[in-house]
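3D model of this:
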Amino acid sequence: MTEVSSLTGRLLVATPALADPNFDRAVVLVIDHDDQGSLGVVLNRPTAVGVEEILAPWAGLAGAPGVVFRGGPVSQDSALGVAVVPGADPAGARAGAWAGGGPMGWRRVHGAIGLVDLDAPPELLGAALGSLRIFAGYAGWGPGQLEEELGEGAWYVVESEPGDVSSPRPEGLWREVLRRQRSGLAMIATYPDDPSLN
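Prediction:
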């Protein structure tokens, strides 16, 4: 059995067999995973809504394409900010910088990736952020639900990289993440969008 905290900070990449349209070819960053359940955001679902339309103070810090992303089917009327803080040391504080491992208003998820307190003043974080994405809603699983889906083969679990959060081509992230794997998963990246046309 996988240790319950082991998926935090990793990516769930939807298998071609996953039938749920909410997660077709989705790449999900797991933000929390424990015995209470799991929470993540879909990294490759940009919307047409600009960040300035819903969170104007944060718009200048949002990376290209500068739109809100559909983080998942749960609580789509709420917003989550995920940001990369370059140089943040996963073991603690950045040399000569922040005590506690990151700037005020940012909570580490994994490595240099963390959650942003969107109620904090943007100027607290502005100089520290390397990239910021705003997500409407999130993907959530109850206790044991994600483990069940993993057992059914719905997801591939792979390591995340800070660049996944700020990919300039989020629509291509599913193929990109699979292609960089050093296993048979790299071949899955060539799986056609519609297998019946193959």
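
rest of the way, CA atoms for contacts and neighbours
Will do.

Now for the residue positioned nearest the centre of the chain: which residues touch it?
Centroid check for the chain by Cα atoms, centre = their mean gives Leu29 as the closest residue, at 3.1 Å. Residues near Leu29 by Cα atoms under 8 Å, 6 or more residues apart in numbering: 9-12, 40-43, 160.

For it, which non-adjacent residue is spatially closest?
Of all residues not flanking Leu29 in the chain, Leu11 sits nearest, at 4.7 Å (Cα to Cα, 6 or more residues apart in numbering).

my read is the one you found is in a strand, agree?
Yes - per DSSP: H, G, I helix; E, B strand; the rest coil, Leu11 lies within a strand segment.

show me the contacts for it.
Applying Cα under 8 Å, 6+ apart, the residues contacting Leu11 are 27-30, 157-160.

count of residues packed around Ser183?
Neighbour count of Ser183, defined by other Cα atoms under 10 Å: 10.

count of neighbours near the closest residue to Trp58 other than its chain neighbours?
In this structure, Trp58 finds its nearest non-sequential neighbour in Pro122, 6.1 Å apart by Cα to Cα, 6+ apart. By other Cα under 10 Å, 17 other residues sit near Pro122.

again with Gly151
The number of residues packed near Gly151 is 10, by other Cα under 10 Å.

And for Leu125?
Neighbours of Leu125 using other Cα under 10 Å come to 20.

contacting residues for it?
Applying Cα under 8 Å, 6+ apart, one finds that Leu125 lies in contact with 103-106.

in this protein, which spans are helices?
Counting by DSSP state H, the segments of the chain that form helices are 51-54, 145-151, 162-165, 173-179, 185-188.

Go through these and name the closest to Ile113.
Comparing these by their distance to Ile113 (Cα to Cα), the top pick is helix 162-165, with 6.2 Å.

can I assume the residue nearest to Trp58 is in contact with Ala56?
No - at 10.2 Å, Pro122 does not count as touching Ala56 under the criterion of Cα atoms under 8 Å.

anything in contact with each of the two?
In terms of Cα under 8 Å, 6+ apart, Pro122 and Ala56 are not both contacted by any residue.

Could you also give me the structure for this next sequence, so I can compare it with the first?
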Amino acid sequence: MATDPTLSPGHDGFLSGQILIAMPGIGDPRFERAVVLVCAHDENHAMGLAVNRPVEGLTLPDLLTRLDIPAAEEAPSELVLMGGPVERERGFVLHTDDYSASEASVPVAPGVTLTATRDVLAAMASHQGAPRRSMMALGYAGWGAGQLEDELRNNVWLTCEPDEELIFGADHEHKWSRALAKLGIDPQFLTAQAGRA
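The predicted structure follows:
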């Protein structure tokens, strides 16, 4: 029996480190045209961060100032992203793997690490030992056991390999179409009808 390629891009059959691209007509405005990096996926759950959903008017220096991080105004004036609808008061930093906070940093994809501690925020503000590229997200997208697999079978998401611009680039408006282009798909030819061929 052939394996389903949409469910097994990784050697273990899970999607950690892959990009999810929302199909048109996803039926959930929180994920319309979303590009989500899957940070963890196993038989019990999946967790990811949307990398193209800026929080209106909230920059990294603004957020770091609210959190009383020293030298917050020195941080890059990047937009803070809405990582997903779950625990939106919780922050996550995706960054290049040239920064690590020992056990607090978790590899996500080749060259990309996730850290959710104040240490990485202080490093980003001070520029001392800061990662080369990073993005701050509030909240995350979460799936229970088998839920993401079901959504993939129902053509809710497409998957592609990540790259630094998709994850860290500032052109959030075009990340969805860029992700589709990696698969050779022109967004204007996608239908909002889900189903199987």
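
Could you find the closest non-adjacent residue to the aligned residue in structure 1 for Phe14 of structure 2?
Mapped onto structure 1 by TM-score structural alignment, Phe14 of structure 2 lines up with Ser6. Closest residue in space to Ser6 of structure 1, ignoring its immediate chain neighbours: His33 at 7.5 Å, by Cα to Cα, 6+ apart.

Just tell me what the one you found corresponds to in structure 2.
For His33 of structure 1, the aligned residue in structure 2 is His41 (criterion: TM-score structural alignment).

residues contacting that match?
14-16, 47.

repeat that with 10 Å
Neighbouring residues of His41 of structure 2 by Cα atoms under 10 Å, 6 or more residues apart in numbering: 13-18, 47-48, 142-145, 148.

In JSON lines, list the contacts of Leu11 of structure 1 along with distance to Gly172 of structure 1.
Converted to JSON lines, the contacts of Leu11 of structure 1 look like this (distance: Cα to Cα, whole Å):
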{"residue": "Val27", "distance to Gly172 of structure 1": "10"}
{"residue": "Val28", "distance to Gly172 of structure 1": "14"}
{"residue": "Leu29", "distance to Gly172 of structure 1": "15"}
{"residue": "Val30", "distance to Gly172 of structure 1": "19"}
{"residue": "Val157", "distance to Gly172 of structure 1": "18"}
{"residue": "Val158", "distance to Gly172 of structure 1": "16"}
{"residue": "Glu159", "distance to Gly172 of structure 1": "17"}
{"residue": "Ser160", "distance to Gly172 of structure 1": "15"}
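
Quick check on these: which are buried?
The neighbour-count test (16 or more other Cα atoms under 10 Å) marks 27-30, 157-158, 160 as buried among the contacts of Leu11 of structure 1.

related to what we said a few turns ago, in TSV: the contacts of His41 of structure 2, plus distance to Pro85 of structure 2 and neighbour count.
Shown next, in TSV, are the contacts of His41 of structure 2 (distance: Cα to Cα, whole Å; neighbours: other Cα atoms under 10 Å):
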residue	distance to Pro85 of structure 2	neighbour count
Gly13	26	16
Phe14	22	19
Leu15	20	26
Ser16	19	21
Gly17	20	24
Gln18	19	23
Met47	11	21
Gly48	11	25
Gly142	8	19
Trp143	11	15
Gly144	14	14
Ala145	18	13
Leu148	15	20
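
Would you mind putting the residues you listed into a markdown table with distance to Val112 of structure 2 alongside?
A markdown table is the format used below for these (distance: Cα to Cα, whole Å):
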| residue | distance to Val112 of structure 2 |
| --- | --- |
| Gly13 | 20 |
| Phe14 | 17 |
| Leu15 | 15 |
| Ser16 | 11 |
| Gly17 | 8 |
| Gln18 | 11 |
| Met47 | 15 |
| Gly48 | 13 |
| Gly142 | 19 |
| Trp143 | 21 |
| Gly144 | 24 |
| Ala145 | 25 |
| Leu148 | 22 |
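
can you tell me which of the residues you listed lies nearest to Arg66 of structure 2?
Taking Cα to Cα as the measure, Arg66 of structure 2 sits nearest to Gly48 out of those, at 24.8 Å.

does the closest one really touch Gly84, like I thought?
Yes - under the criterion of Cα atoms under 10 Å, Gly48 of structure 2 lies in contact with Gly84, with a separation of 7.8 Å.

what is in contact with those two at once?
Taking Cα under 10 Å, 6+ apart as the contact rule, Gly48 of structure 2 and Gly84 both touch 36, 139-142.

Just flag the most distant two among these.
For the shared contacts of Gly48 and Gly84 of structure 2, the maximum inter-member distance is 12.2 Å, found between Val36 and Gly139 (Cα to Cα).

so what's in contact with those two at the same time?
Both Val36 of structure 2 and Gly139 are in contact with 48-50, 83-84, where contact means Cα under 10 Å, 6+ apart.

Out of those residues, which comes closest to Ala170 of structure 2?
Comparing the shared contacts of Val36 and Gly139 of structure 2 against Ala170 of structure 2 with Cα to Cα places Ala50 closest, at 13.2 Å.
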